[in-house]
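1. the amino acid sequence is not available; the structure is as follows:
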């Protein structure tokens, strides 16, 4: 009778080990899928940020150009120039966000460091 009990226990242990192994694989797969989904969400967030910065720079340039033309009466030239400047500013913002361009001029960084030292 003891041999049958030990065989039954061994069989249950094997089944339990197999079930735990299957659940472990399923848990790892779920973790991997969740990490991938999180990275995708971060990418979408960054894309929305970049696109909104670019579009807002172009729109602000167009509005400023329109207002300049309206009050000064220079015709379409103010809007054309300001629209192009807005486009350039939008491209520069995108490049800064992506990391292709440094965030500030070295002289500006030097001034930031001296200002930080005065605050203390």
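-> Thanks, I have the structure now. Given the structure is predicted, the values throughout are model-derived calculations rather than measurements.
2. use CA for all of it now, contacts and neighbours both
-> Noted.
3. in the protein, which spans are strands?
-> With DSSP state E as the criterion, the chain has no strands.
4. can you give me the distance of the residue sitting nearest the centre point of it to residue 117?
-> Taking C-alpha atoms, centre = their mean as the criterion, residue 46 is the residue nearest the geometric centre of the chain, at 2.8 Å. For residue 46, the distance to residue 117 equals 33 Å [C-alpha to C-alpha, to the nearest Å].
5. likewise residue 95?
-> In this structure, residue 95 lies at 30 Å from residue 117, with C-alpha to C-alpha as the measure.
6. I'd like the distance between the residue nearest to the centre of the chain and residue 98.
-> In this structure, residue 46 and residue 98 are separated by 9 Å, where distance is defined by C-alpha to C-alpha.
7. adding another structure so you can compare the two:
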């Protein structure tokens, strides 16, 4: 005689497993929400700072370049360079002051 083992019925879904899966899913969603980057693009202050820096460097660099060209062709070295460098710096600071006095939208 051979001993026959009674076949076991597969264990049905337990309510505790369903609840655990639901809690794990909710925890994963909360974790993804928490780890998601908050600021996707550059904010307004960052763009404004870049604009101020560009105005400052552009004014000084542009004035120096134009002054160097004037000195080169008019043979007025170093007065053209110094004059245009000063003018470029004044224009750059005027633009920065205009930007800083603008009201936020």
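-> Structure's in. What do you need? Only a predicted model underlies this, so the values are computations on that prediction, with no experimental measurement involved.
8. now what about the TM-score between them?
-> The TM-score (TM-score structural alignment, normalised by the length of structure 2) is 0.62; 90 aligned residues with a C-alpha RMSD of 3.0 Å.
9. between residue 95 and residue 117 of structure 1, point out the one with more neighbours.
-> The neighbour count for residue 95 of structure 1 versus residue 117, taken as other C-alpha atoms under 10 Å, is higher for residue 95 (15 against 9).
10. show me what contacts the more buried one?
-> Residues counted as contacts of residue 95 of structure 1 (C-alpha atoms under 8 Å, 6 or more residues apart in numbering) are residue 101.
11. and stretch 50-62 of structure 1, how far from structure 2 on average?
-> In this overlay with structure 2, the average offset of stretch 50-62 of structure 1 from its partner residues is 1.9 Å by mean C-alpha distance after the TM-score superposition for structure 1.
12. flag every buried residue along that stretch.
-> When burial is assessed from 16 or more other C-alpha atoms under 10 Å, stretch 50-62 of structure 1 yields the following buried residues: 50, 53-54, 57-62.
13. what does stretch 34-52 of structure 1 give?
-> Residues of stretch 34-52 of structure 1 classed as buried under the neighbour-count rule (16+ other C-alpha under 10 Å) are residue 50.
14. who's in contact with that stretch?
-> Stretch 34-52 of structure 1 has contacts (C-alpha under 8 Å, 6+ apart) with 93-94, 97.
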